[in-house]
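this is a predicted model, with the sequence first.
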Amino acid sequence: MPQNCIAPRPEENGGGLAQGQADKSEMQDKAVLAFPIMANSQPGFQQTLYPITLKFEEIVYKVKIEQKGSCWGTWSSKEKRILNGITGMVCPGEILAMLGPSGSGKTTLLSALGGRLSGTFSGKITYNGLPFSGSIKRRTGFVAQDDILYPHLTVWETLFFTALLRLPSSLTRDEKADHVDRVITELGLTRCQNSMIGGPLFRGISGGEKKRVSIGQEMLINPSLLLLDEPTSGLDSTTAQRIVTTIKRLASGGRTVITTIHQPSSRLYHMFDKVVLLSEGSPIYYGPASSALEYFSSVGFSTSMTVNPADLLLDLANGITPDSQAENSEQEQKTVKEALVSAYEKNISTKLKAELCNSESHGNDYAKAGGNNFKPEQWCTSWWYQFSVLLQRGVRERRYESFNKLRIFQVVSVAFLGGLLWWHTPKSHIQDRVALLFFFSVFWGFYPLYNAVFTFPQEKRMLIKERSSGMYRLSSYFMARNIGDLPLELALPTAFVFIIYWMGGLKPDPTTFILSLLVVLYNVLVAQGLGLAFGAFLMNIKQATTLASVTTLVFLIAGGYYVQHIPPFIVWLKYLSYSYYCYKLLLGVQYSDDDYYECSKGVWCRVGDFPAVKSMGLNSLWIDVSVMALMLVGYRFIAYMALHRVKLK
């Protein structure tokens, strides 16, 4: 069994090492200097690495599973244990690998250790003898299994924007850029630093390079605790070895590293210091990686062949005995698993608990010395700084998406086609002119709505990842996302109105044109807000687009053009439609009650008496502006509050 590790204790000034730790001073010196934020030796320019000893004791996690009954379609709730009494300890400079078949609870345990497990669990997890806190969170790097990165940013841009948000404001922009360059060099990303990350629609960097970028994002903060979920998943053996070699080098600097891994090669396996082997949520081995085969031989599961230790461990976790000629039956597998769990309780569990008890005093000494008292503030940068960085990043990431050729062609072609259909409509054809104004309100009420619906569902994983790391406030992200979209989202409707307004022969007055343009842009902002609210509330693209389709259909019918005399019991629908208010404002800008048009040859009629105009009315336009203002603010407020409901774990 592994020896106890002593939690290193920094001096009161936070920079030195306790004199009583002379036996590990060399390793700890490495820990402090292994990955400095700045090469400059001036005080404050170096991020000190505080080594963390992580202990987890008797971790139990249960979830409720809904099951359909056999009769009358009844549903019952059943409790399932995902983690069943897992105990262990990881010291600075060590790599703990969690092995086990799919569904054995590896990722769940890793999430619990990183403070990211939703729901409640029993047991005790301590970091240098203290519970999880904001200071520990800022010292923890968490690399998810999937590489969640913006596809249109380059490797350098990805790491640079992360550095701007996660490194303290005491560092200048140039100093953060220098640190990014060092991380890129350390992770071997120099060759591809100016390449785009890439995504499903276009090729970017390789899978191994994406994984190193994800690790680099966490290494920027010089984490004391680094957690990685399946860092070699989907990679070839050579690339996987490079990733694990990088992780090993990072651990040797004094970091505490924990990783889940599905089926490592023998070369990778021997890089691990400790191993936890899980079978259906229960531990069946904890100890040095090099001693695993010896342990299983001692409990009656030896093999005569030379095998990859990881393969043997995974077979045992699945209930398959070594050297078996045929695959064990389900009953035999169950018997093997029960025997292994029993052997663990008898041979490992008791000794392990005793070791943890013996090491408690060291963690308490560290806590008393204030070793975990890092900066108390929740955010390392100001709200305005976060907003400005997120705004820059958003504009740079979406410059390809917002102004892609397809969107421009779509809007411009519709504008020209509409202009040709309404080509220089005579004043006497008031019905056609009114229809053109309604087309304005409909097209620019629905087009931005459908675009905005995708915004937050598509960014959900990125939002959860970054906010779980404490990168920024939700309010700064939300404001940057809204304001960053304005120039891009308002440019196309402006071009649209410029084209179709003059081709359609509407009132050729500059003031009227500008007011009409402003009404359309106002409508765009309101529609966009509703789309954001739908997307944020449902966080599911299919459900959000379905709701948007129903809403647009209702707004279209109740917009005041197709049905002019809505029955009283359902007339309230039109007052919910922003298309109704936009259409009414466009009519009010274009006409007044005292305007006349030639209703038949030689006969002039008041515009206010025209049925389509009369049903809408041309008065009280400021009330309509105010109602749309309430919608503009209200929809976005709903979207913001809905984002607060998104679980970060």
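In hand now; what should we look at?

okay, CA-based contacts and neighbour counts for the rest of this
Noted.

just give the closest residue to the residue nearest in space to the middle of the chain, not the sequence neighbours.
Nearest to the mean C-alpha position of the chain, counting by Cα atoms, centre = their mean, stands residue 462 at 2.2 Å. Closest residue in space to residue 462, ignoring its immediate chain neighbours: residue 148 at 6.1 Å, by Cα to Cα, 6 or more residues apart in numbering.

which residues sit in contact with the one you found?
Contacts for residue 148 (Cα atoms under 8 Å, 6 or more residues apart in numbering) come out as 214, 461, 462, 465.

and the contacts of stretch 192-208?
149-156, 184, 210, 234-235, 239-240, 243.

and what of stretch 255-264?
The contact list for stretch 255-264 (Cα under 8 Å, 6+ apart) reads 31, 49, 51-54, 90-102, 106-107, 110, 223-233, 247, 251, 310-311, 314.

before we move on, which element is residue 646 in?
Using DSSP states H and E, residue 646 falls within no helix or strand.

let me fix that, I meant to ask about residue 179.
Here residue 179 is assigned to helix 173-186, by DSSP H and E.

also this one, for the comparison:
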Amino acid sequence: MSAQGIPETRLQLLSNVSGVFTPGVLTALVGSSGAGKTTLMDVLSGRKTGGYIEGDIKISGYPKVQETFARISGYVEQNDIHSPQVTVEESLWFSSSLRLPKEISKDQKVEFVEEVMRLVELDTLRNAIVGLPGSSGLSTEQRKRLTIAVELVANPSIIFMDEPTSGLDARAAAIVMRTVRNTVDTGRTVVCTIHQPSIDIFEAFDELLLLKRGGRVIYGGKLGVRSQILIDYFQRIDGIPSIPDGYNPATWMLEITNPVAEQRIGRDFADIYTNSAEYREVEGSITRLSVPPPGSQPLKFPSVYSQDQLSQFLICLKKQNLVYWRSPRYNLVRLVFTTVCALLLGSVYWDVGNKRQVLILVTLCFVLKDTTKGLFMVMGALYSACLFLGINNASSVQPIVSIERTVFYREKAAGLYAPTSYAAAQGLVELPYIVAQTILFGVITYFMINFERTASKFFLYLVIMFLTFTYFTFYGLMAVGLTPSQHMAAVVSSAFYSFWNLLSGFLIPKPRIPGWWIWFYYICPVAWTLKGIISSQLGDVETMIVEPAFKGTVKEYVSTVFGIDPDVTGPAVAVLIGFCILFFGVFAFSVKFLNFQKR
């Protein structure tokens, strides 16, 4: 915008906000929509991904260091994001295993998880599958308690909660607030954003930070019994009506501080607050607590993460194994679909592998036509085998990775693990299923199509099919990693599938590809799959072909007409391995450096 001569402007979301949050105190962040409640909490917790932040945040008198702060804090998001295929207990085990110090033994971690489950009243649901919101598994209120528990098992000193009662009925909200209160009573600092709370929920809080639109503070301090301190503060202001008997103090507070009320009394509530004794008391606390206690040292950890990278990888891999094992709609369907497709392909191309041999028939004309037709059928079978299921692999992996990515964003922000550990686990967990898929598909198609039954050719066929399924799967991972949504990943992938199909060297043989497109042939992974399979199966066939435009062996025909070198099998395998590494490497890069979640 500025490059085009349009002046750049910034929208200020928070203005001169100050306050103190202390241990064992439950503080409410309240304000009308657009007041900056969630923005303030994202800034304090270090979750803000955009914008400009000015000011100081101190922990026990020392400047906040985000890497350290992430280790001692928890963040309960408004949207309860969890892996749907794991149980309540497994969710807590995963969080505690990665976030508690490695010096703590396994038995101690298990005991702590048990304690947290009792604290948030989830012990009776330990074996319940989390499921997807609104469709299966835990209820909304149970999911909220699980979200709180996932943070508690990290044993944080400070917990931020973004509207923990949002979307809950009165009973469910009361259960969640009882959980929050239990958490505060353990001596932790807890800060919650809250939107239009009921009287029971509001009076569960100890202190309040009230914001007005524009991100300015209009009250900060204690609430008092039945919010009496808050009520007394506002009723001291001229023009403010008294609260009716039995009226919700939170509702009354929001009504008397809205912009219309400000215009009516002709005063700015933020200015009133900055001239109040309550403000001076808060500023005094800030001044006092901004100085580190004598003899203290800033909190430091020897490493960014609680666990070393190998432990992170193994724990992530264990969780991903659970997710995949309990995803029959993905893996079982994939294997069943592979079997059905293999049988279908084998029946369509039944015994065509033999047709690469010349049939001794009566007329030369019939021999010529059958030989050429048979050769094309063999190549068609090979081409279909590598493309058909490969595209299915890339497409079917995208939904499950897209769901897990939202979980990854939460876990990454919480400092559970390095992104590369997650990426490595995500890639490795696919390989056993791809091996099973390759064996199913390879054995069925190889023997139904009746390719030459030698151990070396069968082994090469399996290796090339395994690499093909792998790079297609990793391509699906990469497409999700590079795009902001599953839908966009599918659209982008489809465009590439079309090019791969057209310029792989089968529909348009290499010698007939236009010169300005030949470069794409060399970087097309399907072309290298085709080279590898055809050269390994037909590269040594000396059967003669006699045509008006060609006379020579099958080996020479493949080389001349399709431009496939009979000796390219080894290089093709190496290139396919390179594509697997490339696609996975780009996926790992996207996981580490790209974040499509904007806050």
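Now that the structure is in, tell me what you want to look at. Since the model is a prediction, treat every value here as computed from it, not as a measurement.

on that earlier part again, tell me the counterpart of the residue nearest to residue 462 of structure 1 in structure 2.
Using TM-score structural alignment, the partner of residue 148 of structure 1 in structure 2 is residue 81.

on that earlier part again, using a markdown table, lay out the contacts of residue 148 of structure 1 together with distance to residue 425 of structure 1 and secondary structure.
Listed next are these as a markdown table, based on distance: Cα to Cα, whole Å; DSSP: H, G, I helix; E, B strand; the rest coil:
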| residue | distance to residue 425 of structure 1 | secondary structure |
| --- | --- | --- |
| 214 | 58 | helix |
| 461 | 50 | helix |
| 462 | 49 | helix |
| 465 | 54 | helix |
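
now do the strands in the stretch 251-400 of structure 2.
For the stretch 251-400 of structure 2, applying DSSP state E, counting those that start in this stretch gives no strands.

what's the spacing between the aligned partner of residue 229 of structure 1 in structure 2 and residue 39 of structure 2?
Counting by TM-score structural alignment, residue 229 of structure 1 lines up with residue 162 in structure 2. Plainly put, residue 162 of structure 2 is 10 Å away from residue 39 of structure 2 if you go by Cα to Cα, to the nearest Å.

okay, these two: which has more neighbours?
Neighbours were counted for residue 162 of structure 2 and for residue 39 using other Cα atoms under 10 Å; residue 162 has more, 21 against 17.

and that one, what is it in contact with?
Per Cα under 8 Å, 6+ apart, neighbours of residue 162 of structure 2: 38, 41, 75, 76, 77, 78, 192, 193, 194.

and of those, the nearest to residue 529 of structure 2?
residue 77 (45.4 Å; Cα to Cα).

spatially nearest residue to that closest one (excluding sequence neighbours)?
Nearest to residue 77 of structure 2 is residue 162, by Cα to Cα, 6+ apart, at 5.3 Å.

hmm, back to that, which ones are touching the counterpart of the residue nearest to the centre of structure 1 in structure 2?
Aligned by TM-score structural alignment, residue 462 of structure 1 pairs with residue 407 of structure 2. Residue 407 of structure 2 makes contact with 81, 82, 83 under the criterion Cα under 8 Å, 6+ apart.

residue in structure 2 matching residue 504 of structure 1?
Match for residue 504 of structure 1 (TM-score structural alignment): residue 449.

does that match touch residue 355 like I think?
No - with contact defined as Cα atoms under 8 Å, residue 449 of structure 2 does not reach residue 355; the gap is 10.1 Å.

just the buried residues of stretch 475-484 of structure 2, please?
475, 476, 477, 478, 479, 480, 481, 482, 483 (16 or more other Cα atoms under 10 Å).

what separates the residue mapped onto the last one from structure 1 from residue 93 of structure 1, distance-wise?
Pointing back at residue 483 of structure 2 there. Under the alignment by TM-score structural alignment, residue 483 of structure 2 pairs with residue 538 in structure 1. From residue 538 of structure 1 over to residue 93 of structure 1 the distance is 43 Å, taken as Cα to Cα.

which among the contacts of residue 148 of structure 1 gets closest to residue 67 of structure 1?
residue 461 (28.5 Å).

nearest spatial neighbour of the closest one, chain-adjacent residues omitted?
residue 148 is the one closest to residue 461 of structure 1 (Cα to Cα, 6+ apart), at 7.1 Å.

what's the local residue count around the counterpart of residue 314 of structure 1 in structure 2?
Mapped onto structure 2 by TM-score structural alignment, residue 314 of structure 1 lines up with residue 254. Here the count is done by other Cα under 10 Å, and residue 254 of structure 2 has 17 residues near it.

now swap in the one 10 residues further on and tell me
Around residue 264 of structure 2 there are 10 other residues, counting by other Cα under 10 Å.

one more: the one 5 residues further on?
Neighbourhood size, residue 269 of structure 2 [other Cα under 10 Å]: 22.

matching it against structure 1, which residue comes up?
By TM-score structural alignment, residue 269 of structure 2 lines up with residue 340.

how far away is the closest residue to its match other than its chain neighbours from residue 521 of structure 1?
If the residues on either side of it in the chain are set aside, residue 340 of structure 1 comes closest to residue 284, at 5.7 Å by Cα to Cα, 6+ apart. Distance, residue 284 of structure 1 to residue 521 of structure 1, using Cα to Cα: 64 Å.

comparing the two, which residue is more hemmed in?
residue 284 (27 against 23).

list the residues that contact that one.
276, 277, 278, 317, 340, 341, 343, 344.

next: residue 120 of structure 2.
145, 146, 148, 149, 179, 182.

these: which two are farthest apart?
Maximum distance among the contacts of residue 120 of structure 2 (Cα to Cα): 14.3 Å, for 146 and 182.

looking at those two, which one has more neighbours?
Higher neighbour count among residue 146 of structure 2 and residue 182: residue 146, with 28 against 14, using other Cα under 10 Å.

hang on, the more buried one in a strand?
No - counting by DSSP: H, G, I helix; E, B strand; the rest coil, one finds residue 146 of structure 2 to be helix, located in no strand.

ok, now which ones touch the equivalent of it over in structure 1?
Correspondence of residue 146 of structure 2 to structure 1, assessed by TM-score structural alignment: residue 213. Contacts here follow Cα under 8 Å, 6+ apart; on that basis residue 213 of structure 1 touches 155, 159, 189.

which of those residues has the largest number of neighbours?
residue 155 (29 neighbours).
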